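Participant: Turn this into a model:
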Amino acid sequence: MIRESLRPHRDDVLLAVFSVLAGALLWSLGVHNNGARDSLPDWAALVPLTVIGSMELLRRTAPAVTLPVGAACLIADQFTVGNLATVVIFTDLMYAAVVYGKPALARVLPVATGLLTVAVTIAAVAWLRTPQSLLIGVITGIVTFGPALTGATLRNHREAADAARLRAEQTTLLAEMDRAQAVAAERARMARELHDMVANHLSAIAIHSTAALSIDSPATSREALGVIRENSVQGLAEMRRLIGLLREAGAGPEAGAVPSLDGLDSLIAQARTNGCASGLDFVLDDRRPPGEPLPAPVELAAYRIVQESLTNALKHAAPGAVRVEVARAGGLLTVRVDSPYGDRPGPRAPGSGAGLIGMRERAELLGGEFAAGAAGTVWQVRASLPAEERAVSG
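Facilitator: I've put the predicted structure just below:
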């Protein structure tokens, strides 16, 4: 049973049949290469023809076998009347050995046949000493070196095309990976923006709506509804701004980011209004030197960290003062938020923990540091961000 790896190609079967039939036709017409041979009958030329023709079946799958067998048949043909088809088939076997053979064989054959051609030419000229003896070297080159050189050229082109196709596939794969990473980064950025902009307003709405439902007082309900309406309007405005940013063509990661540290006063005032019912007070200590601008990504990140810290205080802090400190020193912008930590009476909004993750991501994306945790009866938020444009852009 023939192994699957040695099964002949359909084109090779057709080539073998056609080659043998063409050689038989030439023999029947009396077309011979070597003239009459007294030692062997004319039909003896069909033996090497048939053997070398059968080698065409394995020209792709076993070129290391077909080439020496083909060479033996070519030599045997020289002792008969000769058949042109035998010579032509051998040139095809030489070509196939270079194209389909192992890389080592493909490298050796052009060199070896070239040296053989030179050696035969020199030997023929030295032995016969006639100008016609050069034809022996030419024929040898046509039969051996020519097909080997042609096969080597074709194989080099194929290998170059395969390498180019592989590089193109790798480039496409890398581009797809870059695109997926960019999409994931953009989704994470959108999630942080959406959470930071809306969570503050929704937390205030949840706290005051719970107070309005749990406390049976018209004055308390009216005050709570006023706060709810104010936060609803502001939250809707923030959502519209975010949608507008997403629709802008060519917008950068922080394109159109309006919030900055100059708006901390308004942010504290809003938090003071939302937290008065929970016994919370908010104090801002801005120690930044005047007239020293910050990179836009740093300002936005610091603003969002303060905003999320105030939102968490509205959700979880015990009654007392929430202190916000912003300072710049030694090329760093530091943000500190301290809020009372402990049991708190009254309504409380649930939390998911996404706010702390978003604050940490904002700091780390800029090459800064972030920490949050309880220290006794105080919940501390600490963020250090690079305050220089060179550090941020690097």
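
Participant: make it CA atoms for all contacts and neighbour counts henceforth
Facilitator: OK.

Participant: residues touching M239, list them.
Facilitator: Residues in contact with M239 (CA atoms under 8 Å, 6 or more residues apart in numbering) are 194, 197-198.

Participant: let's see it at 10 Å
Facilitator: Applying CA atoms under 10 Å, 6 or more residues apart in numbering to M239 gives the contacts 193-194, 197-198, 233, 245.

Participant: Which member of those is positioned nearest T113?
Facilitator: Using CA to CA, L245 comes nearest to T113 of the contacts of M239, at 70.7 Å.

Participant: Also this sequence, please, to line up against the first:
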Amino acid sequence: MFSFLRPHRHDVLIAVIGLLSGLLLWALGLHTQGSRPFSAPWVSLLPLAVVSVFALVRRTAPQVGLIFGTLAVVADQFTVGNMVTVVLFTDLMYAAVLYGTPAAARRIPVTTFLITVAVTIGFLAWFRNPQALLVGILTGVVSFAPAITGVSVRNHRDAAEAARLRAEQTALLAEMDRTQAVTAERSRMARELHDLVANHLSAIAIHSTAALSIDDPATSREVLGVIRENSVEGLAEMRRLIGLLRTGDADAEPSASPTLDTLDALIEQAGTNAGTTGLTCTFEDAREERGPVPAPVELTSYRIVQESLTNALKHAAPGPVAVRLGRAGPSLTVEVSSVFGDRSGPRAPGSGAGLVGMRERVALLGGTIEAGPVDDGSGTRIWRVRAELPVDEGNVGE
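Facilitator: Next up, the predicted model:
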């Protein structure tokens, strides 16, 4: 509340220079008017002192400075006058518009314009001489002109501030977009890494555990063959993925994107991996329509089946693992079910990342997914993953 007691250094400079200039004009006997009611030259120093003092608060209390400056310049008209008093008043008028409240910035130019018009008309009616227009012009130069100048400068300042804020907001939005893009890309990479490698590593973990507990050389040899096959395929997938992530690796070749037509090979491989766990994998393609499916939907369907088979290999009780593919109307249905319950023998730990990845993939396409234990109608509890994905190009991702 006492900020007006600490004037800006530029305002102090203006006040000091104005006061010294006015004193110099007074000492040289340069006055703006002749005979006046208070014709003693020293009296003209009083309005000069007032406007010089309130020039100190032209920035911190502009409206207060304008009020007292107006009183001082009116009082100056009853003395021999000092040019610096009028100049400092015009600066107070300018500062009141530039640094004052928005309401004052709107009101002052209108008020000074009306005063200029009123003075012009009044002096014309009084003197009945065209030279009276000079009084109106002088009034406009002293009051209306600095007010309009203040409006112009304030508008430019506000426009520059608005442009700066827009630039900051644009930069902030760009940074948010970049962060979201990085996060989305990291999530995509995590899903791809999990889907490409988790199946092979799970098979290796389960079969290596089984190999350690089996004394039959023939069975151990078969298990080691499965381990080798999965380790080689997993290593190849890892190399391809790392090659794609290295922008400088020109020799990296992306693997072909999985499709629905390659589900047979995936399920056959899962059956081979599940040979020692008591799981049997079956595939039913019950699609009523065989039309083309968008590539993102094919990839997501493949990954859902792949992850569900991996989870069955790690957690399902011995029994059938059924994969069913259906299509009716605008939706493609992917369903994978396995026996829900504990099983003896080797198991691989799970982290839950696979289910998260499946839900993220389905959400990106605007589909729905359910995963959890259900009753198959015959009293057997099964773990079922069921996803419905839009197959119309216009609906994918909505």
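
Participant: Let's see if you can find the most crowded of the contacts of M239 of the first structure.
Facilitator: M197 (23 neighbours; other CA atoms under 10 Å).

Participant: That one contacts Q307, correct?
Facilitator: Yes: if you go by CA atoms under 10 Å, M197 of the first structure and Q307 touch, sitting 8.2 Å apart.

Participant: number of nearby residues for E370 of the second structure?
Facilitator: The burial count for E370 of the second structure: 13, using other CA under 10 Å.

Participant: Name the nearest residue to it, sequence neighbours excluded.
Facilitator: R386 (5.3 Å; CA to CA, 6 or more residues apart in numbering).

Participant: which SS state does that neighbour fall under?
Facilitator: Secondary structure, DSSP: H, G, I helix; E, B strand; the rest coil: R386 of the second structure is strand.

Participant: Now which residue in the first structure aligns to it?
Facilitator: When the first structure is aligned by TM-score structural alignment, the residue opposite R386 of the second structure is R382.

Participant: so how far is E325 of the first structure from its match?
Facilitator: Relative to E325 of the first structure, R382 of the first structure is positioned 10 Å away (CA to CA, to the nearest Å).

Participant: P289 of the first structure too?
Facilitator: 13 Å.

Participant: more neighbours, the two?
Facilitator: Applying other CA under 10 Å to P289 of the first structure and E325 shows that E325 carries more neighbours, namely 17 against 10.

Participant: That one should be in a strand, yeah?
Facilitator: Yes: with three-state DSSP as the criterion, E325 of the first structure is part of a strand.

Participant: What are the boundaries of the strands in the second structure?
Facilitator: 279-285, 319-328, 331-339, 368-375, 381-390 (DSSP state E).

Participant: re the thing from before, common neighbours of R382 and E325 of the first structure, please.
Facilitator: 334-338.

Participant: Which one of these is nearest to T130 of the first structure?
Facilitator: Ranked by distance to T130 of the first structure (CA to CA), the shared contacts of R382 and E325 of the first structure are led by T334 at 97.7 Å.

Participant: what's the distance between that closest one and N312 of the first structure?
Facilitator: T334 of the first structure is 19 Å from N312 of the first structure, where distance means CA to CA.

Participant: now swap in Y341 of the first structure and tell me
Facilitator: Plainly put, Y341 of the first structure is 11 Å away from N312 of the first structure if you go by CA to CA.

Participant: Check V69 of the first structure too.
Facilitator: Noted for V69 of the first structure: a distance of 86 Å to N312 of the first structure, by CA to CA.

Participant: Looking at those two, which is more packed in?
Facilitator: Ranked by neighbour count (other CA under 10 Å), V69 of the first structure and N312 place N312 first, with 21 against 18.

Participant: ok, the more buried one touching N200?
Facilitator: Yes: at 8.2 Å, N312 of the first structure counts as touching N200 under the criterion of CA under 10 Å.

Participant: Can you show me the helices along the stretch 201-350 of the second structure?
Facilitator: Using DSSP state H, counting those that start in this stretch, the helices of the stretch 201-350 of the second structure run over residues 217-245, 263-273, 295-315.

Participant: wait, which of those is closest to V50 of the second structure?
Facilitator: Per CA to CA, nearest to V50 of the second structure of the helices of the stretch 201-350 of the second structure: helix 217-245, 74.3 Å.

Participant: Now do that closest one against helix 263-273: the angle between them, please.
Facilitator: Relative orientation of helix 217-245 of the second structure versus helix 263-273 (axes from the mean of the first three to the mean of the last three CA atoms, to 10 degrees): 140 degrees.
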